[in-house]
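A.B. asks: Can you look at this prediction? I've put the sequence above it.
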Amino acid sequence: MANVFIIGATGGVGRRLGRLLVQSGHRVIGLYRKPEQAADLTEDGMSPVEGDMIEMTPDQLADAARGADVIVFTAGAAGSGLDRTTAIDGDGPAKAIEAAGHLGITRLYLVSAFPEAGRQRERKSGFEHYMAEKKRADVAVAASDLDWVILRPGTLTDEEGRDTVTMGPAIMYGAIARETVARALHALIEQPSVRREIIELTDGPTPIKEAVAALRQG
């Protein structure tokens, strides 16, 4: 059983992941920002802890994560402005790395962005800034001495989740449901031998467990 601290536990991927982890017997601590979100996390079986990722110091983040042995970072500014993108998507993972160091946590999972994300659509202002901040976070995580996994899903949708994917270090771009991303993350967390990997992820034909096993063997 793992003790998992989810940064972004109230988001589309984070909340789904929390439910899956709880259902399979793991303990989950979920970070939330708005007071009304605590009840939702409790209802899902998570232990809610209040904190604003932008305002929190690494020490405060470590206090929130106390008792965890895995950190999942799936928070994002979601187009709420350049400054918030910098503070959450760019600076946030570095705070998580430092918090992990304070607690002796060695495992970190970062939900990042597929390099081609959104480039086939009309792009909103700030898109290149968003991608640059995601890249900056990836570099910080990959340079750390943690057992990290960087997951880069394609375009996120709210379609029904699947148990099959395409997963690998370099794959063709595509879409994927948030529920499917959560299932893939769940499988990766339960297979700690997959570490120090950058993994691209889209919908596809391979059962998730088989895809994760192939990474482990590779």
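C.D. replies: Received the coordinates, thanks.

A.B. asks: switch to C-alpha atoms for all contacts and neighbour counts from now on
C.D. replies: Noted.

A.B. asks: Counting neighbours, what do you get for residue 50?
C.D. replies: 14 (other C-alpha atoms under 10 Å).

A.B. asks: typed the wrong thing, it's residue 23
C.D. replies: Counted with other C-alpha under 10 Å, residue 23 comes out at 12.

A.B. asks: again, but for the one 10 residues further on
C.D. replies: Burial of residue 33 is recorded as 16 neighbouring residues (other C-alpha under 10 Å).

A.B. asks: Which residue of this protein lies farthest from its centroid?
C.D. replies: residue 122 (25.5 Å; C-alpha atoms, centre = their mean).

A.B. asks: so who does it touch?
C.D. replies: With contact set as C-alpha atoms under 8 Å, 6 or more residues apart in numbering, residue 122 has no partners.

A.B. asks: part of a strand, is it?
C.D. replies: No. Assessed with DSSP: H, G, I helix; E, B strand; the rest coil, residue 122 is coil; it does not lie in a strand.

A.B. asks: Distance of it relative to residue 113?
C.D. replies: According to C-alpha to C-alpha, to the nearest Å, residue 122 and residue 113 sit 17 Å apart.

A.B. asks: how many other residues sit next to the closest residue to residue 164 other than its chain neighbours?
C.D. replies: In this structure, residue 164 finds its nearest non-sequential neighbour in residue 207, 4.1 Å apart by C-alpha to C-alpha, 6 or more residues apart in numbering. Using other C-alpha under 10 Å, the number of residues around residue 207 comes to 16.

A.B. asks: Please verify my assumption that residue 207 contacts residue 165.
C.D. replies: Yes. Here residue 207 reaches residue 165: they are 6.3 Å apart, a contact under C-alpha atoms under 8 Å.

A.B. asks: residues touching the residue nearest to residue 114 when sequence neighbours are not counted, list them.
C.D. replies: Nearest residue to residue 114, sequence neighbours excluded (C-alpha to C-alpha, 6+ apart): residue 152, at 4.7 Å. Applying C-alpha under 8 Å, 6+ apart to residue 152 gives the contacts 111, 112, 113, 114, 115, 198, 199, 200, 201.

A.B. asks: Okay, one more to line up with it:
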Amino acid sequence: MAHPRIVVVGGSGKVALRFTHLARSHFSVSSLVRNEAHFGAIQDAGGSPRLLSIEDATVGDLKSEFEGARGVLFAAGAGGKGGKDRTRKVFDAIEQLNGPKPYLVLVGALDTRDTSKPPPAHYTQEDIEGSKKAHEAIGAYYDAKLAADQNLSRRTSFSWTILRPGHLLDEEPKGKVTAGRTGMGGVTRADVASSLLALFNLALSPSSSSTSSDKPQASGLAIDLIQGKETDKPVEEAIREAVQRGESSLE
């Protein structure tokens, strides 16, 4: 039986390539990239590259790529040329599909929020200070992420989840994370990739399709992801428990 297909938007990134490598035994992965120079890396990871610039693509172009897919992973960076528009185009394309729509997982960012409002109640003083420094350093990045999160939160015709990792580390995977509603922190790119796969497995595994609802339990959640805490648990367990708790950091 053919594996369910996932389309990765921004398939040449470090997290996306790690995800493709991990997912290849579970899913058929198509990766959209704007440069043929990335084809080799995607193929080495086990994916099928597709040449399509998200910045220049129409909603119709994206809709064609998403036809028949069970999942879409949006792993493209925020900002840059057409940053907000390209994100919205992906959402619009999924929304306009006829028949069953793919489950979308958006790679967001920890601490994406309206800084004119008080910080989350669970933040420690250290978290608050770290948050202030982060927003001062890369405010435009957070603005783009917040716009994407807010736009997605208004979509109700398809299932979606936002995974919000902390600052990304190029280290060996730890295999354990803290997920749900967290303070500030970091996480390896490899463990982010594993967490993304855990979300797709929860949503698209045969057992999940037998539930009374056609939406995965994680639909509508924004899940923070860090590690190096006493609360760390194995990735699949941490993600599953966060979904079961229904914790969301979306404003």
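C.D. replies: On my side now, so go ahead. Computed from a predicted structure; not experimentally measured.

A.B. asks: tm score of chain vs chain?
C.D. replies: Remark: TM-score between the superposed chains equals 0.87 [TM-score structural alignment, normalised by the length of structure 1]; 207 aligned residues with a C-alpha RMSD of 2.0 Å.

A.B. asks: so how far is residue 174 of structure 1 from the residue farthest from the centre of structure 1?
C.D. replies: 16 Å.

A.B. asks: what's the answer for residue 195 of structure 1, then?
C.D. replies: Using C-alpha to C-alpha, residue 195 of structure 1 is found at 24 Å from residue 174 of structure 1.

A.B. asks: what kind of secondary structure is residue 178 of structure 2 in?
C.D. replies: strand.

A.B. asks: so it touches residue 233, yeah?
C.D. replies: Yes. Assessed by C-alpha under 8 Å, residue 178 of structure 2 is found in contact with residue 233 at 6.4 Å.

A.B. asks: ok so, going back, how close does the counterpart of the residue nearest to residue 114 of structure 1 in structure 2 get to residue 32 of structure 2?
C.D. replies: In structure 2, residue 152 of structure 1 lines up with residue 164, judged by TM-score structural alignment. Per C-alpha to C-alpha, residue 164 of structure 2 is found 22 Å from residue 32 of structure 2.

A.B. asks: likewise residue 171 of structure 2?
C.D. replies: 26 Å.

A.B. asks: Would you mind telling me which of these two has more residues around it?
C.D. replies: residue 32 (26 against 11).

A.B. asks: my read: that one touches residue 55, true?
C.D. replies: No. Contact criterion C-alpha under 8 Å: residue 32 of structure 2 and residue 55 do not qualify, at 11.6 Å.

A.B. asks: contacting residues for the nearest residue to residue 24 of structure 2 once chain neighbours are set aside?
C.D. replies: For residue 24 of structure 2, ignoring the flanking residues on the chain, the nearest one in space by C-alpha to C-alpha, 6+ apart is residue 46 at 5.7 Å. Residue 46 of structure 2 sits next to 20, 21, 24, 29 when contact means C-alpha under 8 Å, 6+ apart.

A.B. asks: what sits against the second one?
C.D. replies: Residues in contact with residue 21 of structure 2 (C-alpha under 8 Å, 6+ apart) are 45, 46, 47.

A.B. asks: Which neighbouring elements make contact with whichever helix or strand residue 60 of structure 2 is part of?
C.D. replies: Taking DSSP states H and E as the criterion, residue 60 of structure 2 maps to helix 59-66. Here helix 59-66 of structure 2 touches helix 83-96, going by 3 or more C-alpha pairs under 8 Å, 6 or more residues apart in numbering; DSSP states H and E.

A.B. asks: what span of structure 1 lines up against whichever helix or strand comes after the helix it packs on?
C.D. replies: Going down the chain from helix 83-96 of structure 2, the next helix or strand is strand 103-107, by DSSP H and E. Under TM-score structural alignment, the match for strand 103-107 of structure 2 in structure 1 covers residues 107-111.

A.B. asks: helices and strands around the lengthiest helix in structure 1, which ones?
C.D. replies: The residue-count maximum for a helix in structure 1 (DSSP state H) belongs to helix 127-143. Under the contact criterion of 3+ C-alpha pairs under 8 Å, 6+ apart, helix 127-143 of structure 1 touches helix 82-85, helix 92-103, strand 147-153.

A.B. asks: Beyond the helix holding residue 60 of structure 2, next helix or strand please.
C.D. replies: strand 71-74.

A.B. asks: That following strand vs structure 1 - mean distance after superposition?
C.D. replies: After superposition onto structure 1, strand 71-74 of structure 2 lies on average 0.6 Å away from the residues it aligns with, using mean C-alpha distance after the TM-score superposition for structure 1.

A.B. asks: Now do that strand: which elements does it pack against?
C.D. replies: Partner elements for strand 71-74 of structure 2 (3+ C-alpha pairs under 8 Å, 6+ apart): strand 5-9, strand 103-107.

A.B. asks: most neighbours per residue, which of those strands?
C.D. replies: Per-stretch averages of neighbours, counted by mean count of other C-alpha atoms under 10 Å, single out strand 5-9 among those, with a mean of 26.

A.B. asks: The closest residue to residue 48 of structure 2 other than its chain neighbours: how many residues sit nearby?
C.D. replies: Leaving aside its chain neighbours, residue 48 of structure 2 sits nearest to residue 30 (4.7 Å; criterion: C-alpha to C-alpha, 6+ apart). Residues within reach of residue 30 of structure 2, counting by other C-alpha under 10 Å, total 24.
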